[in-house]
Structures are given as structure tokens and as C-alpha cells.
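Enquirer: sequence first, then the predicted structure:
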Amino acid sequence: MTRETDSAPPPPLKILVDADACPVREECVRVALRHGVPIIFISNSFMRIEDDPLVGREIVPGNFDAADDRIVELTTTASVIVTADILLAERCIKAKASAVIGPTGKPFTEASIGMAVATRSIMADLRAGGSVVGGPAPFSRQDRSRFLSALDLALVRHKRAG
């Protein structure tokens, strides 16, 4: 006797992008189209995107976290998430996303997310206490290149595990 969930087809692979202030939108589209994978840009405001049937946009009205909530809602085991938001990355990992990647190409994993969340919390406390702490390093060509490789690798790994 088979359970109903055993016979259900796996969800289709897709890329979900936390698009507000994402510096790698064009790179996401390039990799998605090369692999023939649908991509959805989720944001709080309008932005221009590639005119292609595989490229979608969802504008989420509401509070600042509405886009994050929508990304988590859409996350499946066949989702590759692109975000710089550490707390969103943590939520997507808990939702069993196939992969969660930062715009610098750094993958967020179950093994690394705890340290990333703790570091974020410490830095927020230091800023709140008046300490002058530097922000992230400027986005570089090497970051862009690492991101392209990481996204490509995440899609290839998911397809192979398929």
C-alpha cells in the first residue's frame, strides 16, 4: 500500500529571488535561462525584469517582511533561494529549500546558518550600542563570479539528485 505522498510527483525546480536590493538579478536570469529553470523575483516594489516566459515577478504589498513571508510560503524542496537576508535564509533552510545562496556566492546551509545568525545578532547589538562597525565589503567582480558558479552548481546538484 502506497501513501498518497509517495505517488505525488516532486515539485518542479525553481529559483526564488529576494529581489529588493539584489545586486545579481541579471546573473540569476542568465543562469535560469541557460538551465531552463523558472525564476520568480519577489519584492515589495516594481522592478523591470527580463521579458521571458521563465521569468516571473511577484510584487508583495504590505509590511517590510511581506516579501520574505511570500518567499518562505513558496519554498519547496525544489527551490533554490537567492537572498542576502540571513534571517530569511534561516527560514528557507527550515522550509527545506534545495539550496540557499547569498549574492556573493556564499551558500547558507544547516551547518553554517547558526553562526551567521549569531554574528548578525552580535553586529546588531554593537550598532545599537553605538559602536561604529563597518558594513559589508563593496560588491566585487569576484563576488559576482562566485555567485554565478554557486547558482549554477546548486541547479546542477539538484538536477542530478532529481
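Expert: Ah, there it is.
Enquirer: for the rest of this, base every contact and every neighbour count on C-alpha atoms.
Expert: OK.
Enquirer: can you tell me which residue is spatially central in the protein?
Expert: Nearest residue to the geometric centre of the chain (CA atoms, centre = their mean): V82, 2.0 Å.
Enquirer: my read: that residue touches D18, true?
Expert: Yes. Applying CA atoms under 8 Å, one finds V82 in contact with D18, separated by 6.1 Å.
Enquirer: okay, strands next: where are they in this protein?
Expert: Across the chain, reading from the start of the chain, the strands by DSSP state E fall at 14-18, 39-43, 55-59, 79-82, 99-101, 107-108.
Enquirer: buried deepest among those, which one?
Expert: Most buried of these, by mean neighbour count (mean count of other CA atoms under 10 Å): strand 79-82, with a mean of 27.
Enquirer: quick one, the lengthiest helix in the chain and strand 14-18 angle?
Expert: Across the chain, the longest stretch assigned as helix under DSSP state H is helix 141-161. Using axes from the mean of the first three to the mean of the last three CA atoms, to 10 degrees, the inter-axis angle of helix 141-161 relative to strand 14-18 is 150 degrees.
Enquirer: buried ones in helix 141-161, by neighbour count?
Expert: Taking 16 or more other CA atoms under 10 Å as the basis for neighbour counts, the residues of helix 141-161 that come out buried are D143, R144, R146, F147, L148, A150, L151, D152, A154, L155, H158.
Enquirer: what's the answer for stretch 96-114, then?
Expert: Applying a neighbour-count criterion of 16+ other CA under 10 Å, one finds 96-105, 107-109, 113 buried in stretch 96-114.
Enquirer: pasting the second one now:
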Amino acid sequence: MKILIDADGCPVVDLTIKIGKEYNLDVIIVKNYAHEIEDNYATVVTVDLSPDSADYYIVNKSEKNDIVITQDYGLAAMALSKGAVCINQNGLIISSENIDQLLTRRHFNQELRRKHKVYSKIKKRDSQADIQFEKNLKLLIQKLI
């Protein structure tokens, strides 16, 4: 089991590394050239700037019972099909039971933005999101060990 992080814009990279160390798990950070991330524990993989380079890398490297951290539901759907387990930066566990609903909502919101220029305000991230993420990531790890 390893943890793969879709790191472009991910606010929980450091927290994930800390948890990965606690459980002695390999942590792979996948980022594009526009982001600077270095760590002595985790493996940092840099991909090109194409829109889905990090996603394809993660899907190609993920295996059954790996944990993928992403806020991209398309990537989550592909990783789930390979037997990986997914969680987003707020601690939402993405599973085969909720991925269809999440993808449908993503599509609906994209249509609203494209057709009607309707944009929702994204709430500022708070410390509670980190607490929920840490709790659920540890639960996933314990369940998979």
C-alpha cells in the first residue's frame, strides 16, 4: 500500500507525509513543473504542464488498496476502477457508492458556469477540514492494513 498525492494545489501534502511516516507508508507526491515541493521522506515526481499529466501518472502507478488523495473526481473514478481508495483534501472518502453522484454534481456545476455564468463562492479552508482529513485518512489506512 502506498499513498499517491495529486499535489497541484493540494493543501494537505505536509499532513499526508506526516501520517505516511507514522504508518511507515510510501508517499508519492505528483506535481507539475509549476510547483516547488521537496521532501526528504516522500518521493516527488514532476510531470509536464499538460492538463491531465499528473492524473494519468497517478492512475498508471496506482494499484489495489493504494490511497489516492485528490479533489479531482475524474481522477478518483479512474483510480477507483483500479481498486485504489480515494479521499479528498477535506476528508471526504470517495467510493464506488458516491462517485456517480459526485461526477453528476461536477457536470451540473460546469454547465451552470458555462451556460449561465453562475459561480459559487468557495468557502475558505479552515482547520476543521484538516482535522477531518487526518481522521478519515487514518481510518482508511487502518482499514487497509
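Expert: Yep, it's here. All figures in this text were calculated on a predicted structure; none of them were measured in a lab.
Enquirer: where does the TM-score land?
Expert: Their TM-score after superposition, calculated using TM-score structural alignment, normalised by the length of structure 2, is reported as 0.94; 144 aligned residues with a CA RMSD of 1.1 Å.
Enquirer: which two among the buried residues of helix 141-161 of structure 1 are spaced furthest apart?
Expert: Checking the buried residues of helix 141-161 of structure 1 against each other with CA to CA, the farthest-apart pair comes out as D143 and H158, at 22.4 Å.
Enquirer: which residues touch the residue nearest to D143 of structure 1 when sequence neighbours are not counted?
Expert: Taking CA to CA, 6 or more residues apart in numbering, and ignoring the residues beside it in sequence, D143 of structure 1 has T104 as its nearest neighbour in space, at 4.4 Å. Residues in contact with T104 of structure 1 (CA atoms under 8 Å, 6 or more residues apart in numbering) are F139, D143, R144, R146, F147.
Enquirer: what's the local residue count around the equivalent of D8 of structure 2 over in structure 1?
Expert: Under the alignment (TM-score structural alignment), D8 of structure 2 pairs with D20 in structure 1. Other residues within reach of D20 of structure 1, judged by other CA atoms under 10 Å, total 17.
Enquirer: what remains of the contacts of T104 of structure 1 once you look at structure 2?
Expert: Among the contacts of T104 of structure 1, the ones whose aligned partners also stay in contact in structure 2 (both residues aligned by TM-score structural alignment, their matches' CA atoms under 8 Å) are D143, R144, R146, F147.
Enquirer: ok, the second one touching P103?
Expert: Yes. A contact is recorded between R144 of structure 1 and P103 when judged using CA under 8 Å, the distance being 7.3 Å.
Enquirer: what residues are shared contacts of the two?
Expert: V24.
Enquirer: follow-up on the earlier one: could I get the contacts of T104 of structure 1 in JSON lines, plus columns for distance to P38 of structure 1?
Expert: Output for the contacts of T104 of structure 1, formatted as JSON lines (distance: CA to CA, whole Å):
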{"residue": "F139", "distance to P38 of structure 1": "26"}
{"residue": "D143", "distance to P38 of structure 1": "23"}
{"residue": "R144", "distance to P38 of structure 1": "21"}
{"residue": "R146", "distance to P38 of structure 1": "21"}
{"residue": "F147", "distance to P38 of structure 1": "18"}
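Enquirer: now, which of these sits nearest I122 of structure 1?
Expert: Looking at the contacts of T104 of structure 1 and their distance to I122 of structure 1, the nearest is F139, at 22.4 Å (CA to CA).
Enquirer: the closest one maps to what in structure 2?
Expert: In structure 2, the residue matched to F139 of structure 1 (TM-score structural alignment) is R125.
Enquirer: neighbouring contacts of the longest helix of structure 1?
Expert: Outside helix 141-161 of structure 1, the residues touching it (CA under 8 Å, 6+ apart) are 13, 24, 27-28, 31, 35, 78, 80, 98-99, 101-107.
Enquirer: what are the buried residues along stretch 99-115 of structure 2?
Expert: By neighbour count on 16+ other CA under 10 Å, the buried set for stretch 99-115 of structure 2 is I99, L102, L103.
Enquirer: what's the nearest residue to the equivalent of the last one over in structure 1 if we skip its chain neighbours?
Expert: So that's L103 of structure 2. Matched across to structure 1, L103 of structure 2 falls on V117, judged by TM-score structural alignment. Using CA to CA, 6+ apart and skipping residues adjacent in sequence, the residue nearest V117 of structure 1 is I86, 6.3 Å away.
Enquirer: need the counterpart of the one you found in structure 2.
Expert: Aligned partner of I86 of structure 1 by TM-score structural alignment: Y73.
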